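> sequence-free structure coming up:
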């Protein structure tokens, strides 16, 4: 048969580099998968075309060629019985002709070892009984990600949890008090609060009128909130010459293209107060400020000539006692769990456990999704109530995606790799586990628009465990609905509001804003950049009621204000705000002191989980426990 294989290769114009070794492996492939010589050469032809290889067959490509053969066989098995769900490890064992269980793994009566789960390595291959979450790739292939030594090392913690050395190995987690095993005895409820574009709606056809109305409404709402606070009078026209100090509200604009500069900076007021005209803004008298294009602010200053407003004060906040969203339409609520809408408060969990990760989920040297497989293996052991996964899932910036060397459609990769892994996870974990997916504009298989609709996925019998949110998205976990039967209970005793946005707004804000500090100096600004960005995001994004306060949008951002402008608005401060970014990972409690007498402090946990995969190695994710308030919450940033 080796001669037949060789003749078939030569017939199709291929030359063999290491002939003896290649023919031996091809013969093994034919025997294992019941292929003929023409079948194996035909598969190689497809493989070489997808990867733009030369006509010489090299032995170095045999391992990845085996992966393609396994994927083809797996899809053939699934297509034979469409209604049959196969665990990924079962498919791999069928293809590799392995027994159902390893010989050294004999199931018997469990032994009482409270921490025995920590003695095993976090290896997501070769585990019995459906606990393997693999994509059917060959376990013999060793990748840089698989060779890393330090796995699941705690990088930083929140709220007094002791720090650990970065070199801590997963075997040492047996006595680690930082990462605590959570047993979710009760399933949390979910209620989606976000508006989103309708599925299949036409986008990127927004009109100038839509953009104008969106920006005008932002300025008007901000002015209304400042006047309602009682601290400021009705805004005046800043373009009119006046010898007296005036108060105006408008949007920061840049006269020239490119990054905002101190000169020239313009203030665009509303149509109501100035006909939408712009005036030059002079900030020389201010010792401290922080502004960016699209920011809506209040300005106190003089305009003696009518051509330049000399600012003496910038009001970049809205008093917390005032609802700046009083004119917003009510958020569209979607009940994900009808059976949990009417729930006795005493039946709700007293805390919420989460694992939060952001894509990409595969290293740059392959598409085997090893980081995601190990994250799910970790989650199976920690058993969080919520697993929040933020895109990109099929990263359009992945080298193999950009080169077009994949042999399946993007939808097939998402369905067969990502969703199958998640389906295995929730079936293994049981009904208490829940997964929330949030798309990204970098997802190659999804709509390239912002705001972005949710994934259109409907797993059979799992629609109450795998939920997709729009981007940006907001939802409530463990919300208790009041009823006269429970009127004696405090029905708002425990609920968590979570906001998510996968667009890298933190990085975009840091690149667009300009600031001046009273202490001055570049060193001071760089040392406080992390905290500065958080406060900047908090004071502008949340209090300005927008997940995306920048305008014009950063390059590459497909902002469309015609399909669902209300999807960008935040109705109230969330308890947990998740903003994945390429900037340094963090988990931090943000607080804004009341700017007027009698105002309370507003607190929020802001999370940047980092990226789960970074180059050919692992990245970071966050494990968080929320116990009623940000002050009592605890979290760990973990390197995978």
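Perfect, thanks for sending it. Just so we're clear, the structure is a prediction, and the values are computed from it rather than from any experiment.

> all contacts plus neighbour counts: C-alpha atoms, from now on.
Fine.

> residues in contact with stretch 633-640?
Stretch 633-640 is contacted from outside by 151-159, 161, 178-179, 371, 374-375, 585-587, 609, 612, 618-627, using C-alpha atoms under 8 Å, 6 or more residues apart in numbering.

> stretch 33-49 too?
1, 4-5, 8-9, 26, 29-30, 54, 65, 68-69, 73, 95, 407.

> pick out the most distant pair among those residues.
54 and 95 (28.6 Å; C-alpha to C-alpha).

> dropping in the other structure now:
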């Protein structure tokens, strides 16, 4: 019988015995866990050669995956050893790791879903995910809350409120000071320690320095880090390679090896802020006996007057989320994007379209080698800004609704290529007034809905060390829980790094892209005073929508997957009815997870 971990990771049914058996064979051949095999499969599908449809999970395609992994294994023996690769990225003595406690179980796509564990008893909203396999543009791939109706857009522009100060994003990149980085990383630990102390009502005298040998159990708050500052960002960590880094106030900034042998259920990753109870008996390691979850922020609330002041027209609001790249990998052509805009105007008619970059991808092969040519233009653009103004902007100007643009660090038309990232220059790029340019990340309101957006692929970059119950949850559930608990859009530190390694031993790896964190300004990537109603983080991995801690988590996927059509998300939000909302004193919880239908659609 197939293992439960394989069935959960790949959303297989017990009768899919051939596929599950093939998966277990691959796990045994390559020494992979079910989750590692799932990530390898998703990556292989994403990088597969051009096709009208993404590869389906069957025995034949798993055979192709085996051949791909075997070739990859052979090539890796010819490449520069990972330990010898010098990473072109500044590192500091401080490194973060983040704990996560996702409260949502893995949801089968063909069975009813429940929201957060605290709402397991509610059966009023039969959440259901129902994937389809059609390759037709606009066809539904997966649905959440399918019992809710899909209605046309109201035609009434929603009220937009930005919950950020754009002036704070005007900082200079390439100007990161080591002392400022250390101060921020220090303050991050101390502020979380204060939140833990206030939430659990601990006695402050219980807190101590985990680096000092003692026979007494203490409480400590710190950051999970690898055992060596030179550990590569894509290295495989394990329970024996984790250290705890303290702040200057909590432990003089020293690090201590962790002994996790007494813990049965945990999930830790570099950059995670954790609260441990334990003791250092020998001075060589800190034995953890108990973990305390970082307290969650509260949910957004509104008054009755505020909720009744918003106009919804047909009784709902339709919002589209889509993320770049918007062109095939082989050529910089925007025909797919033009067709998408026409479909939005003529068929879907959304109230708002939120578009994430990159629009002109700096890593695109034609951008990199300078072979751009647009047959439809008599005069070829002289700069990459001209490409946006003369090719992309005319397409976006045709959108008839409210449009919100969020950049990517891979956008060639932004001068700000670090995360957190300043917004596009709307006037310079020739965009109309119905297009709003927001920074990355950004928190904003559409009517009463609080939406948090971040265009940095945390689902791909976060690699955790897990054991026990967290391993039974899907990777996407677990990482979503980490982001929500850590109160940060990108809690990994150091950030993910993508490199192109040379086959020649004497040549260093070349930096292609990555998280590109400007650490001293990472406070701009933290949540405000509450959790968002909707958390949108695009990823190169499989598109999905989930409910974690009563937050609707959406990954629209990429608009183009290599040279084939990708996906986008359509969210239909029901207008609030006071008698259907939950009260918190004199205010009302938005309960978006119960009144929002999410359809992942083919582009």
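Received it, and whenever you're ready, just let me know what you need. Predicted, not measured: the structure shown is a model, and the values here were computed from it.

> and the counterpart of residue 425 of the first structure in the second structure, which of the three is it?
When the second structure is aligned by TM-score structural alignment, residue 425 of the first structure is paired with residue 399. With DSSP: H, G, I helix; E, B strand; the rest coil as the basis, residue 399 of the second structure sits in coil.

> doesn't residue 253 make contact with residue 277 of the first structure?
No: the pair residue 277 of the first structure / residue 253 is not scored as a contact, 11.4 Å apart, by C-alpha atoms under 8 Å.

> more neighbours, those two?
More crowded of residue 277 of the first structure and residue 253, by other C-alpha atoms under 10 Å: residue 253, with 24 against 16.

> go ahead and build a ChimeraX selection from the buried members of the contacts of stretch 633-640 of the first structure.
Command for ChimeraX, covering only those of the contacts of stretch 633-640 of the first structure found buried under the criterion 16 or more other C-alpha atoms under 10 Å:
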select :151,152,153,154,155,156,157,158,178,179,371,374,375,585,586,587,609,612,618,619,620,621,622,623,624,625,626,627
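
> in helices, which of the contacts of stretch 633-640 of the first structure fall?
371, 374-375 (DSSP state H).

> show me what residue 435 of the first structure aligns to in the second structure.
Aligned against the second structure by TM-score structural alignment, residue 435 of the first structure finds its counterpart in residue 403.

> is residue 23 of the first structure in contact with residue 2, as I believe?
Yes: in this structure residue 23 of the first structure lies within contact range of residue 2 using C-alpha under 8 Å: 5.9 Å.

> which parts of the stretch 351-500 of the first structure are strands?
Using DSSP state E, counting those that start in this stretch, the strands of the stretch 351-500 of the first structure run over 352-358, 386-390, 434-438, 466-468, 473-477, 496-500.

> need the winner for burial among those strands.
Among the strands of the stretch 351-500 of the first structure, ranked by average contacts under mean count of other C-alpha atoms under 10 Å, first place goes to strand 352-358 (a mean of 25).

> picking up where we left off before, residue 80 of the first structure: which of the strands of the stretch 351-500 of the first structure is closest?
Of these, the one closest to residue 80 of the first structure (C-alpha to C-alpha) turns out to be strand 466-468, at 25.8 Å.

> mean distance, that closest one to its aligned residues in the second structure?
For strand 466-468 of the first structure, the mean deviation from the second structure after alignment is 0.5 Å (mean C-alpha distance after the TM-score superposition for the first structure).

> hmm, back to that, from the contacts of stretch 33-49 of the first structure, which would you call buried?
Among the contacts of stretch 33-49 of the first structure, the ones that count as buried by 16+ other C-alpha under 10 Å are 5, 8-9, 26, 29-30, 65, 68-69, 73, 95.

> nice, that's everything, thank you.
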